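> coords please:
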Amino acid sequence: MSQTELLIMPILKHSASSATLQQQVPSFSAFHKLPTELQILICKNAVTRTEPIDLSKRVNQRPPEVTHVSKFFYTEGTKLYYRENTFLLPLPSRLAREENLHLDQWLCNSTTTEICKKMSKIVVQVSLPPDRSSLANLILLATHFQNESSEEAKKTIKLQPFITVPAEMEAILPVPTVATELETHVSEAFWRVFDGSLQDFAKGSYKIDWVDEEEMEMNAGVPLLERSVALGRICEELWLAIMNVWHPDS
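Next up is the predicted model:
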């Protein structure tokens, strides 16, 4: 046997075994005969990930492709995907512009409300000092829990505050998480606003205190503008609440 043949043989064997496997997979029909507990365990392993699922990636904003294998995988796999995984809303400042845009679009989508309710754990990264874009994402997410109290919403949403450093220093200084005690205080500041202004905003009953008559004449009666003004006011309220924790003596 020549040297060329010796080199090619392993490749041919691998190709043959791959082809055989591809022929066998579609013909496997014993899965439904397995005990239900074993079917669910297999399905759970197929859709569960060890790391938090980054929702800024568009591919993660829907169940994985394996859920389309069969009706069982679609029904059980979709439930397990949302129940067993941890989902991450990262700091917007860390995202590429295109990814951040995808995340904004997803959070503003009306169908996201039902998807969020299926999730058992969502970790939201918030920058300290407060970054308005990360707070806006947090507010958008909170609107999907408009009919729940903070006690109920807290079972799903967990805030993960991060101390941010200037971009030019990121290569030298890591971005540390904050101490557990400070994280607790920041979360409490957010949930106080959640039970007040955020709930009113989500239910459409938020009353805007206009700065002056000119601002009211420019924006009043235009739903999109009123929503933007209301969102800005709540961002400011949340920003002040967190800053009081961040700089309690200021």
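> C-alpha from now on. contacts and neighbour counts both.
Fine.
> got the buried residues for the helix or strand encompassing residue 127?
Here residue 127, judged by DSSP states H and E, is contained in strand 122-128. Buried residues in strand 122-128, counted by 16 or more other CA atoms under 10 Å: 122, 123, 124, 125, 126, 127, 128.
> Tell me the helix or strand right after that strand.
That would be, after strand 122-128 and using DSSP H and E, helix 132-142.
> returning to what we had before: which secondary structure elements does the strand holding residue 127 contact?
Judged by 3 or more CA pairs under 8 Å, 6 or more residues apart in numbering; DSSP states H and E, strand 122-128 is in contact with strand 87-89, helix 132-142, strand 157-163.
> Mean neighbour count and distance to residue 118 for those - can I get that in TSV?
What follows is the helices and strands packed on strand 122-128, written out as TSV (neighbours: other CA atoms under 10 Å; distance: least, CA to CA, whole Å):
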stretch	mean neighbour count	distance to residue 118
strand 87-89	22	11
helix 132-142	20	13
strand 157-163	19	12
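> can those go into a markdown table with extra columns for distance to residue 224?
Listed next are the helices and strands packed on strand 122-128 as a markdown table, based on distance: least, CA to CA, whole Å:
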| stretch | distance to residue 224 |
| --- | --- |
| strand 87-89 | 25 |
| helix 132-142 | 15 |
| strand 157-163 | 27 |
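> out of these, nearest to residue 97?
Shortest distance between residue 97 and these, using CA to CA, is found for helix 132-142: 12.0 Å.
> Could you identify the helix or strand that succeeds that closest one?
Helix 132-142 is succeeded, C-terminally, by helix 150-153 (DSSP H and E).
> Look at residue 151 and say how many residues are nearby.
A count of neighbours around residue 151, defined by other CA atoms under 10 Å, yields 10.
> and what of residue 97?
11.
> Quick check: it vs residue 133, distance?
Separation of residue 97 from residue 133 (CA to CA, to the nearest Å) stands at 12 Å.
> what's the closest non-adjacent residue to residue 191?
Excluding its sequence neighbours, the residue lying closest to residue 191 (CA to CA, 6 or more residues apart in numbering) is residue 150, at 6.1 Å.
> Before we compare anything, build this one as well:
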Amino acid sequence: MDLKACLEHLPEPAKRNVLMWCPYSSVIALGKTCTAWREFIHIPNQNLPIKRIMVKFGENCSRLQVGSSFASGKNQNSNLLSVQYQLVGGGCAVIYENSLSRGQKKLESEDYQDLFKEDLKILRKLLGNSILEYFEVDCETFQCSMQRRNLKNQFESFLKTITDIWDQAEKILSHTVPNVLERISFLPMDVAGISSGGNRLGLSVLSELPQWKNAKFINLTNFLAKSSMGLILHFESVLVHWLFFEPKHLIIAMEEFV
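Below is the predicted model of the structure:
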């Protein structure tokens, strides 16, 4: 049975219902798992309801999380898929899970990093006209200096094009001690209700706001910092927020990365 032919002519509500019940492991890792779904997502104007993407670099593994949102009657439901690509012997393992199921697929003689990048390419095509609300790059912290250096290089290569798109990224990196910066997020929202009037807020701007003064610990939308705001190197975890994020910018960055 040609699944693409069956789905292509379905009414839009029916298509979304099919997507809702499809395990997202069939959508990610498409290069090795499900040819029919790979063909289906290439249908013109197909708009999958992807809302958030997280990329995480770790020791001998990479993790990709994709969140979707779909309407069911009057309710808006969400689903989060987590796919981890990790080194296993001479090949790799792909571990995936969502709210309904968990599975693992072992692929012999495959490089987990190559497979991860291939799936990023496919994910880029999945974006379509989706309104992406959340994009995050996370880097694990390790004790080994070689691991930290390798991860830092990998992290910064990804952020290189982000710097070209969002000029604040360069300022952020220049004000952090190597390997202290753990996370950068791009969120289309005001930070703690603080509006910049349409301008991007950098760390230097945030550090001067009166809301930060005389606080031992501050946690605003996962923005965790120590009270000495004059020394950015004291940040334990840094999440940087921009107010207006366009998916096309992420697509450009992903094209450079992969």
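> I'd like the TM-score for the two structures, please.
For this chain pair, the superposition-based TM-score is 0.32 by TM-score structural alignment, normalised by the length of the first structure; 134 aligned residues with a CA RMSD of 5.6 Å.
> The residue nearest to residue 191 of the first structure and residue 162 of the first structure: what is the separation?
Residue 150 of the first structure is 22 Å from residue 162 of the first structure, where distance means CA to CA.
> One more: residue 219 of the first structure?
Distance from residue 219 of the first structure to residue 162 of the first structure, by CA to CA: 35 Å.
> cool, residue 134 of the first structure as well?
Residue 134 of the first structure sits 11 Å away from residue 162 of the first structure, going by CA to CA.
> Touching both of these two, which residues are there?
Taking CA atoms under 8 Å, 6 or more residues apart in numbering as the contact criterion, the common neighbours of residue 134 of the first structure and residue 162 are 125, 126, 127.
> My guess is the first one contacts residue 89. True?
This means residue 125 of the first structure. Yes. Contact criterion CA atoms under 8 Å: residue 125 of the first structure and residue 89 qualify, at 6.2 Å.
> Confirm residue 70 of the second structure sits in a helix?
No. Counting by DSSP: H, G, I helix; E, B strand; the rest coil, residue 70 of the second structure is not found in a helix; it is strand.
> Compute the distance between it and residue 137 of the second structure, please.
Distance from residue 70 of the second structure to residue 137 of the second structure, by CA to CA: 24 Å.
> cool, and residue 85 of the second structure?
With the distance defined as CA to CA, residue 85 of the second structure ends up 16 Å from residue 137 of the second structure.
> neighbour count winner among those two?
Neighbours were counted for residue 85 of the second structure and for residue 137 using other CA under 10 Å; residue 85 has more, 25 against 19.
> before we move on, which element is the more buried one in?
Element membership for residue 85 of the second structure, per DSSP H and E: strand 75-88.
> now for that strand, which elements pack on it?
Against strand 75-88 of the second structure (3+ CA pairs under 8 Å, 6+ apart) you get strand 61-72, strand 91-97, helix 112-127.
> Going by residue numbers, what spans are helices in the first structure?
Per DSSP state H, the first structure carries helices over the ranges 3-27, 36-47, 71-84, 97-108, 112-118, 132-142, 150-153, 180-193, 199-202, 213-219, 223-246.
> how about these, which one is nearest residue 53 of the first structure?
Going by CA to CA, the one of these nearest residue 53 of the first structure is helix 71-84, 10.2 Å.
> Sort out which residues of the closest one are buried, please.
Buried residues in helix 71-84 of the first structure (16+ other CA under 10 Å): 73, 74, 76, 77, 78, 79, 80, 81, 82, 83, 84.
> List just the nearest of these to residue 103 of the first structure.
Ranking the buried residues of helix 71-84 of the first structure by separation from residue 103 of the first structure, with CA to CA as the measure, puts residue 82 on top at 17.4 Å.
> Return the distance of that closest one relative to residue 127 of the first structure.
In terms of CA to CA, residue 82 of the first structure sits 26 Å off from residue 127 of the first structure.
> repeat for residue 5 of the first structure
Counting by CA to CA, the gap from residue 5 of the first structure to residue 127 of the first structure is 60 Å.
> Likewise for residue 228 of the first structure?
22 Å.
> Surely residue 218 of the second structure touches residue 206?
No. Taking CA under 8 Å as the definition, residue 218 of the second structure is not a contact partner of residue 206, at 11.9 Å.
> any idea how far residue 136 of the first structure is from residue 127 of the first structure?
With CA to CA as the criterion, residue 127 of the first structure and residue 136 of the first structure are 12 Å apart.
> next one: residue 232 of the first structure
Residue 232 of the first structure sits 9 Å away from residue 136 of the first structure, going by CA to CA.
> Residue 81 of the first structure is in contact with residue 46, isn't it?
No. Using CA under 8 Å, residue 81 of the first structure is not in contact with residue 46; the gap is 9.0 Å.
> Tell me how many other residues surround residue 11 of the first structure.
For residue 11 of the first structure, the count of nearby residues is 11 (other CA under 10 Å).
> wait, residue 227 of the first structure
When neighbours are counted by other CA under 10 Å, residue 227 of the first structure registers 16.
> picking up where we left off before, could the helices of the first structure go into JSON lines alongside distance to residue 53 of the first structure?
Output for these, formatted as JSON lines (distance: least, CA to CA, whole Å):
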{"stretch": "helix 3-27", "distance to residue 53 of the first structure": "28"}
{"stretch": "helix 36-47", "distance to residue 53 of the first structure": "11"}
{"stretch": "helix 71-84", "distance to residue 53 of the first structure": "10"}
{"stretch": "helix 97-108", "distance to residue 53 of the first structure": "13"}
{"stretch": "helix 112-118", "distance to residue 53 of the first structure": "13"}
{"stretch": "helix 132-142", "distance to residue 53 of the first structure": "16"}
{"stretch": "helix 150-153", "distance to residue 53 of the first structure": "19"}
{"stretch": "helix 180-193", "distance to residue 53 of the first structure": "22"}
{"stretch": "helix 199-202", "distance to residue 53 of the first structure": "26"}
{"stretch": "helix 213-219", "distance to residue 53 of the first structure": "39"}
{"stretch": "helix 223-246", "distance to residue 53 of the first structure": "26"}
